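1. Using only what follows, build the 3D model:
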Amino acid sequence: MRVLGIDPGLTRCGLGVVEGSVGRPLSMVAVGVVRTPPDLDLALRLCEIERGIEAWLDLHRPDAVAVERVFSQHNVRTVMGTAQASGIALLVAARRGLPVALHTPSEVKAAVSGSGRADKAQVGAMVTRLLRLDAPPKPADAADALALAICHIWRGSAQARIDAAMAATGRTTR
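-> Prediction:
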């Protein structure tokens, strides 16, 4: 399975593609960020993010997309920008018919480090270790995007199996 992880942000939108499956070694396909200048009009910034994500989808052809679920922060401006970038990511993936999953920051941290309270450095270190990289990806948004993809490969595929089993019995898990 090939997953595009997206750590949404208006200034830096982290993108990371990971390939692998549960119980098998994971490999990084690509990692990077889409950057937009803060002085650019909001609508144009969102267009830049859309173009960047579209280019990654064209180039890397993922099977699924994992996006960080927007959570409440004290800084309303930051959470609004994150939510807007997240909406673009969801739209672009849905337009292509790709399955999209939302994962909370604590779910991602727990998946890669074993602790939902891990800090950025711990997440970066574990991403480096799990993907057998020479150094943690920079900036942290890029490492977070890879962590999202890893989380989805490990947890998303398990959830899909549970959902399929429940559907076969006529019940749902959500």
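
2. make it CA atoms for all contacts and neighbour counts henceforth
-> Noted.

3. Strands along the chain, start to end?
-> Ranges of strands in the chain, per DSSP state E, are 2-7, 12-19, 27-35, 64-68, 100-103.

4. and for comparison, fold this next one:
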Amino acid sequence: MTRIIGIDPGSQRTGVGIIDVADDGSLRHVFHGALAVAGEATFPLRLKRIFDELQVIVGTHLPTEASIERVFMARNPDSALKLGQARGAAICALVNQGIVVHEYAASEVKQAVVGGGRADKTQVQHMIGILLSIKGPIQADAADALAIAVTHAHTRSSTERLGIPRTAWRRRR
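-> Predicted coordinates:
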């Protein structure tokens, strides 16, 4: 059994999702939620809260592998920088606990979970509910985090079967 944490970083809300992957590849939902950090007085306090809360979640659920969404270029440079900093706080929280972090582009996640790289958030939420047998609505950031964890589970399974490193078959840009 492997426990994977997925992170959908954000400067206002950071999605967190944890799944278990059995040796036969079956998936089981463990935890999901969104860290709402927008209420902090300053941006550095938001980053600290992301770091601190992820440390608690990791300490509680003990994932052995991590996956996080790669930063995309946003239209607004300031937003992209803030997203990158939130992502950095999350990565530091995971690495600080000795967990190796794997990165996935949003299009890779959508392709793995929905079957198309241009899927919208509602499609991702719907498929995650089906794949992990979650009843009821799932907050969008939490669903994205679970989707990132599922993507890592599928990717690691494929690369293990094929016996090749993930970087060998990724599309070059």
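
5. Give me the TM-score for this pair.
-> The TM-score (TM-score structural alignment, normalised by the length of the second structure) is 0.88; 167 aligned residues with a Cα RMSD of 2.0 Å.

6. re earlier: closest to Gly81 of the first structure out of the strands of the first structure?
-> Taking Cα to Cα as the measure, the strands of the first structure were each checked against Gly81 of the first structure, and strand 12-19 came out nearest at 10.4 Å.

7. with the second structure superposed, average distance for the closest one?
-> Once superposed with the second structure, the aligned residues differ from strand 12-19 of the first structure by a mean of 0.5 Å; criterion: mean Cα distance after the TM-score superposition for the first structure.

8. For that strand, name the packing helices and strands.
-> In this structure, strand 12-19 of the first structure packs against strand 2-7, strand 27-35, helix 42-60, helix 140-151, with contacts taken as 3 or more Cα pairs under 8 Å, 6 or more residues apart in numbering; DSSP states H and E.

9. Using JSON lines, lay out those together with mean neighbour count and distance to Ser86 of the first structure.
-> Below are these laid out as JSON lines (neighbours: other Cα atoms under 10 Å; distance: least, Cα to Cα, whole Å):
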{"stretch": "strand 2-7", "mean neighbour count": "30", "distance to Ser86 of the first structure": "8"}
{"stretch": "strand 27-35", "mean neighbour count": "19", "distance to Ser86 of the first structure": "13"}
{"stretch": "helix 42-60", "mean neighbour count": "16", "distance to Ser86 of the first structure": "10"}
{"stretch": "helix 140-151", "mean neighbour count": "29", "distance to Ser86 of the first structure": "12"}
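
10. Quick one: closest of these to His103 of the first structure.
-> The closest approach between His103 of the first structure and any of those, judged by Cα to Cα, belongs to helix 140-151 at 7.3 Å.
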